[in-house]
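# from the sequence below, what's the structure:
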Amino acid sequence: MKKFLYSVCMLAMFLSATARAAITVTDDLGNTVVLQKPAQRVISLSPHVTELIYAAGAGERIVATVKYSDYPAAAKNIPRVGDNRQVDIERVIALKPDLLIVWMHGAFERQLEPLAKSGIPYFFSDPRKLDNIPETLTKMGAMFGTEKQAKLAADDFRKQVSQLSSRYQNKGNVKVFYQVWNKPLYTLNDQHIVSDVIRTCGGENIFGKLPVPAPTVNLEAVLAENPEVVLSGDSKNQPVSGIEQWKPFPSLLAVKNHNLVAIDGDELNRPGPRIIEGARAVCEALETARNNRSVYKTATAGQKP
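Take a look at the predicted model:
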């Protein structure tokens, strides 16, 4: 009888522990996401999400993703269910995922209702600061049960950001124009993680205060701000860098001091682990600009105005 009661108590304790084992995290929109067990079948609806899932140690659990999810190399073989404009909702549901990780944008917002009605748990990922990336990795580790690998990736990322910040953030301020695209001329405001990269490197986004996250600007506005550095987030498929359009404007300080810099857009625009490489390139570009101040000042000192 005692053995039976002991077994019943142990079973009750086990069931109680199992009931308490639900995984609860908060996504980037402040929504509470609850999973009863670690996710085994996930659909990634953004390239940066795919990179984060791999870094968190759960890449093999991605059953579908979207166009441009091309890193790491293994991601190229994952089936596609759409792109940043349109997602095949029926196919998403048919794949029976136990978790969706999505990025909020206009196109997805229109498709949110049918996904919400499907009952599939979803996590919104929209890191806007470098510190948000290790936080997201930790949350993904919890959702997938890969806490150890996710923690290693998060700790390594924090360490690298700290090193860049310590080295560059308190140096002389550099005015920066960040060019997403040149036709039309797009930039980003301070809500985007690129501005946090610029701040970490001791720079200032000249259009950071604009209210729209990805505003269009004109040539005259850029020339009026006279940035010391022009950064361009180029695509790998771009035959010619859009940054070339500034060379006919020798009065622009960035042109005068030879501070036109093209950086791989995938390493800077995507808020995933690889952004640390883009951040390093930005910090080096801004440091070069600081060094160029004295070089070009000396070179032009003897010239007549």
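# only C-alpha atoms from now on, for both contacts and neighbour counts.
OK.
# excluding its backbone neighbours, what's nearest residue 82?
Spatial nearest neighbour of residue 82, chain neighbours left out: residue 66 (5.1 Å); criterion: C-alpha to C-alpha, 6 or more residues apart in numbering.
# is it true that residue 124 touches residue 102?
Yes. Taking C-alpha atoms under 8 Å as the definition, residue 124 is a contact partner of residue 102 at 5.0 Å.
# who's more crowded, the two?
residue 102 (22 against 19; other C-alpha atoms under 10 Å).
# hmm, that one is touching residue 127, no?
No. Residue 102 lies out of contact with residue 127 (C-alpha under 8 Å); the separation is 11.8 Å.
# contact partners for the one residue sitting closest to the centre of the chain?
The centroid of the chain falls nearest to residue 271 when counting by C-alpha atoms, centre = their mean (0.6 Å). When contacts are counted by C-alpha atoms under 8 Å, 6 or more residues apart in numbering, residue 271 is found next to 48, 126-128, 130, 133, 193.
# ok, residues contacting stretch 98-116?
Contacts of stretch 98-116 (C-alpha under 8 Å, 6+ apart): 39-46, 49, 84-87, 89, 93, 120-126.
# just stretch 286-303 next, same as before
168, 172, 174, 201-203, 228-229, 257, 259.
# how many residues are close by residue 87?
Quick note: residue 87 (other C-alpha under 10 Å) scores 18 neighbours.
# show me where this structure has its helices.
Applying DSSP state H to the chain gives helices spanning 2-19, 47-55, 89-94, 106-118, 132-144, 147-168, 193-200, 219-225, 253-256, 275-300.
# and for comparison, fold this next one:
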Amino acid sequence: MHRRDMLRWLGGGALGVMCGPLAARPACAAHDMYVDGGLVAIGGGLTESIFALGAGQQVLGADTTSTYPEPANALPRVGYQHTLTPESILSLRPDVLIHDGSAGPSTTLERVAGAGVKLLTVSGEPSLNGFKIRVVTLGCWLRAEARAMEIIRSVEADLDSAREIQADLGRPPRLVLLMAHGQGNAVAAGRDTKADALARLCGGENVFQDYSGYRPVSREGVMARRPDALIISGEAAADFGGSLSQVPQYVGDTLFLLGFGPRLGEAVLDVSRFLNKRLAAHPLSVSRGYA
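Here you go, the predicted structure:
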């Protein structure tokens, strides 16, 4: 696909769910937004997307959440995405720093920009729509528009397969999504989180809808919500999963589940298969739950 066709496709809303100013006026519309030099990537899903677009050779360093693919995991580290230091970034002499709005603190970003590094921010919206905007924008910046389209089509194909599987469940399963937050501390995802978006893409209902973000939770707090299944990051499972062994548990890598990168479709399909296998044999009713 030629670049002019990509821009026409974006502006025409051919993605279906894409809308708003980012779709109508993509950041790559200006030629000076091309990224041809060395870059630092902040955010595991974003870094993974850059590699999937074929631009991994441009990445000089990344934050500690950038663990996939293996070449990304071997990159020099510039720290955790929320606690970056200017020295760790500038020592790599990048031309560009790309992040999804979660990089910080602001004082670090100001110093990096002041040193002549261009800062580019891509959509960090935790949704399928946000993923599509993110991949298309990166594809434009990195001159990889055709590859961006291939990635989106692959994800959509997996999501179509997942929806067919989800249709067997009868009603949306009640899900609790547990993530690690420091040693021995699990948090449950509420509204406005990638975990909540994942639950919906998997055909489920996140039972913690009474707050936004993540909050610490106890075993009793989880069981009081009568979940049909748990989705747990590997880190949280080590500290928390055993005490909830009577509830079906999908345990997965945090970046795989919540990266909202090129493997988004794989993650949704994998979780959907798990839910189908564990729950479809016992049709879900309103009263289902675990005491």
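# on that earlier part again, what subset of the contacts of stretch 98-116 of the first structure is buried?
Buried by 16 or more other C-alpha atoms under 10 Å: 39-46, 49, 84, 87, 121-126, out of those.
# inside strands: which ones of those?
42-45, 122-124 (DSSP state E).
# which of these lies closest to residue 28 of the first structure?
Taking C-alpha to C-alpha as the measure, residue 28 of the first structure sits nearest to residue 124 out of those, at 5.6 Å.
# for the closest one, give me its contacts.
Residue 124 of the first structure sits next to 27-29, 101-104 when contact means C-alpha under 8 Å, 6+ apart.
# any idea how far it is from residue 188 of the first structure?
Per C-alpha to C-alpha, to the nearest Å, residue 124 of the first structure is found 21 Å from residue 188 of the first structure.
# do residue 245 of the first structure as well
In terms of C-alpha to C-alpha, residue 245 of the first structure sits 18 Å off from residue 188 of the first structure.
# quick one: map the residue nearest to residue 82 of the first structure onto the second structure.
By TM-score structural alignment, residue 66 of the first structure lines up with residue 63 in the second structure.
# and residue 168 of the first structure, by the same measure?
That one, residue 168 of the first structure, aligns with residue 166 by TM-score structural alignment.
# any of the contacts of stretch 286-303 of the first structure buried? List them.
By 16+ other C-alpha under 10 Å, the contacts of stretch 286-303 of the first structure give 168, 174, 201-203, 228-229, 257, 259 as buried.
# dump these into a markdown table; add distance to residue 284 of the first structure as well.
As requested, these are exported to a markdown table (distance: C-alpha to C-alpha, whole Å):
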| residue | distance to residue 284 of the first structure |
| --- | --- |
| 168 | 9 |
| 174 | 12 |
| 201 | 8 |
| 202 | 11 |
| 203 | 11 |
| 228 | 14 |
| 229 | 12 |
| 257 | 15 |
| 259 | 11 |
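# between those, which sits nearest residue 9 of the first structure?
For those, the nearest to residue 9 of the first structure is residue 201 (58.4 Å; C-alpha to C-alpha).
# okay, that closest one and residue 23 of the first structure: tell me how far apart.
Taking C-alpha to C-alpha as the measure, residue 201 of the first structure falls 36 Å from residue 23 of the first structure.
# hmm, residue 216 and residue 184 of the first structure touching each other?
Yes. Residue 184 of the first structure is within contact range of residue 216, at 6.9 Å (criterion: C-alpha under 8 Å).
# more neighbours: which of the two?
residue 216 (16 against 10).
# no further queries at this time; thank you.
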